[in-house]
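Undergrad: Sequence isn't available, so here's the structure alone:
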């Protein structure tokens, strides 16, 4: 059974989600403050973290920043509806996905299942001697889910790994945002959804510049992205 940690100071919401998610086959643990949530999130007991922004003791962004320094466990940020800046900040700090509050429980379950589907698909890779992908100085291993740049391991999230793998598998080709979203998040892109743009932006920062001072990932306006073929 997949284990989920909810970090949200709404006690009643936690009780409702525990009951609802248990019927969907998930085990949910709820904590109500950021400090306790960070300790629990770093325990290694959970497959997914649901993280609210507004929390006592330590806000959601601080929890995520500290968590990402030590763990790549998938995180879905719970943000206030209309607060697009919270979504952008959450993705910049390393969240895999976000869902605005108030949300319908069916929508939350759909997002959770989508992320787990992406994780399960990525873990089904059959180990092969030649399974690594190489583009210039970038090497990616789908089996171990690690990526290296010039021999140094990149600290990337699961969503960023999904984007990079998809781009490397189609190096030199335009990849539309829907395809990248399915690879990274297990779901098609939604209207006004900037998650893939932010994951690509984060990847650009981590990859740095090519030898000619150009970006590894090029934007094809209103269509998608491509990884430059060396």
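TA: That came through fine. Quantities reported herein were computed from a predicted structural model and do not represent experimental measurements.

Undergrad: hey, let's count contacts and neighbours off CA atoms from now on
TA: Fine.

Undergrad: got the buried residues for the helix or strand hosting residue 17?
TA: Assigned by DSSP states H and E, residue 17 belongs to helix 11-23. Neighbour-count burial for helix 11-23 flags 14, 17-18, 20-21 (criterion: 16 or more other C-alpha atoms under 10 Å).

Undergrad: next one: stretch 93-108
TA: 93-100, 108.

Undergrad: and those, which two are the farthest apart?
TA: Pairwise distances across the buried residues of stretch 93-108 peak at 20.8 Å for 93 and 108 (criterion: C-alpha to C-alpha).

Undergrad: quick one: the most centrally placed residue in the chain and residue 85, what's the gap?
TA: A centroid search over the chain (C-alpha atoms, centre = their mean) returns residue 96, at 2.0 Å, as the residue closest to the centre. Computed as C-alpha to C-alpha, to the nearest Å, the residue 96 to residue 85 distance reads 16 Å.

Undergrad: do residue 105 as well
TA: Residue 105 is 23 Å from residue 85, by C-alpha to C-alpha.

Undergrad: again with residue 76
TA: Taking C-alpha to C-alpha, one finds residue 76 at 15 Å from residue 85.

Undergrad: quick one, which of these two is more surrounded?
TA: residue 76 (23 against 11; other C-alpha atoms under 10 Å).

Undergrad: Residue 139 belongs to a strand?
TA: Yes. With DSSP: H, G, I helix; E, B strand; the rest coil as the criterion, residue 139 is part of a strand.

Undergrad: Spell out the residue ranges of the helices in this protein.
TA: 11-23, 34-41, 60-68, 84-92, 105-123, 158-169, 177-185, 195-207 (DSSP state H).

Undergrad: take the one below as the second:
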């Protein structure tokens, strides 16, 4: 999943970015409100983690602008501004959650997982399709109770397809979800990941099918 982290404290931004990338997410980091506004206007994100006290443009103005553009990204406000009226303003403007600094890292990770599940329209952290199961909390796959060892990029691709099992996901949407600003991810690379994933899934009764000219979808291998 693709996350935009908007935080002007460099040490905190680097630390949170490392945690999120460590769980396999594509993470972009910007350090001022104007850059956040521009990024949200031009890219698709699953989650925006938003500080409020930012250079150039206040975080609430960033939030107001993104909702005015009908952005559907989930928003977690992460700020030192903890007065009740600030929380109310943030939530009324369209934030999905609000955390006050300083915060507990494990709680932060749990809230991120919850918002990403909600973004995908999922209520449970456990999803099963065919003979394969996905645990969204640990971001791990298993088949018949045995873990599947899948490289990071292929795991990210499988997660995207799994959370939309049976539905076509556009190739461009996959590229947006897997690649941060500084990643070099081409359409050919996606095709290679799909090919490798098919080989990994074949023993477990699943495959990745191509919707020609559109994208890919997860299906039962036995289907016609």
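TA: Thanks, I have it. The structure displayed is predicted, hence computed values, not measured ones.

Undergrad: Structure 2: strands as residue ranges?
TA: For structure 2, strands defined by DSSP state E occupy the ranges 2-6, 26-30, 47-50, 74-79, 97-100, 126-129, 132-135, 140-143, 146-147, 169-170, 206-211, 215-220.

Undergrad: which one of those is the most hemmed in?
TA: strand 2-6 (a mean of 25; mean count of other C-alpha atoms under 10 Å).

Undergrad: I'd guessed the residue nearest to the centre of structure 1 sits against residue 75; true?
TA: Yes. If you go by C-alpha atoms under 8 Å, residue 96 of structure 1 and residue 75 touch, sitting 5.4 Å apart.

Undergrad: the inter-axis angle of the helix holding residue 17 of structure 1 versus helix 105-123?
TA: 50 degrees (axes from the mean of the first three to the mean of the last three C-alpha atoms, to 10 degrees).

Undergrad: give me the stretch of structure 2 that helix 11-23 of structure 1 matches.
TA: Residues 10-22 of structure 2 are matched to helix 11-23 of structure 1 when aligned by TM-score structural alignment.

Undergrad: mean per-residue distance, the matching stretch to structure 1?
TA: By mean C-alpha distance after the TM-score superposition for structure 1, the fitted stretch 10-22 of structure 2 averages 1.1 Å away from its aligned residues in structure 1.

Undergrad: Distance from the chain centre to that stretch, please.
TA: For stretch 10-22 of structure 2, the separation from the chain centroid amounts to 15 Å (computed by C-alpha atoms, centre = their mean, to the nearest Å).

Undergrad: Check stretch 163-182 of structure 1 too.
TA: On C-alpha atoms, centre = their mean, the centre of stretch 163-182 of structure 1 falls 15 Å from the chain's centre.

Undergrad: what stretch of structure 2 does it fall on?
TA: Taking TM-score structural alignment, stretch 163-182 of structure 1 hits no residues over in structure 2.

Undergrad: Run a quick neighbour tally on residue 177 of structure 1.
TA: Quick note: residue 177 of structure 1 (other C-alpha under 10 Å) scores 20 neighbours.

Undergrad: ok, now the one 4 residues further on?
TA: Using other C-alpha under 10 Å, residue 181 of structure 1 has 22 other residues around it.

Undergrad: Assess the claim that it and residue 198 are in contact.
TA: No. Judged on C-alpha under 8 Å, residue 181 of structure 1 makes no contact with residue 198 at a distance of 11.4 Å.

Undergrad: Could you list the buried residues of stretch 61-77 of structure 2?
TA: 61-66, 73-77.

Undergrad: and residue 107 of structure 2, how far is that from residue 76 of structure 2?
TA: 12 Å.

Undergrad: right, I mislabeled it, should have said residue 154 of structure 2
TA: In terms of C-alpha to C-alpha, residue 154 of structure 2 sits 27 Å off from residue 76 of structure 2.

Undergrad: do residue 197 of structure 2 as well
TA: If you go by C-alpha to C-alpha, the gap between residue 197 of structure 2 and residue 76 of structure 2 works out to 32 Å.

Undergrad: repeat for residue 215 of structure 2
TA: 30 Å.

Undergrad: What of residue 83 of structure 2?
TA: Counting by C-alpha to C-alpha, the gap from residue 83 of structure 2 to residue 76 of structure 2 is 16 Å.

Undergrad: cool, residue 127 of structure 2 as well?
TA: 24 Å.

Undergrad: go on, residue 92 of structure 2?
TA: 13 Å.

Undergrad: who's in contact with residue 98 of structure 2?
TA: Neighbour list for residue 98 of structure 2: 76-79, 87, 90-91 [criterion: C-alpha atoms under 8 Å, 6 or more residues apart in numbering].

Undergrad: Can you lay out the residues you listed as CSV showing distance to residue 176 of structure 2?
TA: Shown next, in CSV, are these (distance: C-alpha to C-alpha, whole Å):
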residue, distance to residue 176 of structure 2
76, 20
77, 22
78, 24
79, 27
87, 30
90, 27
91, 27
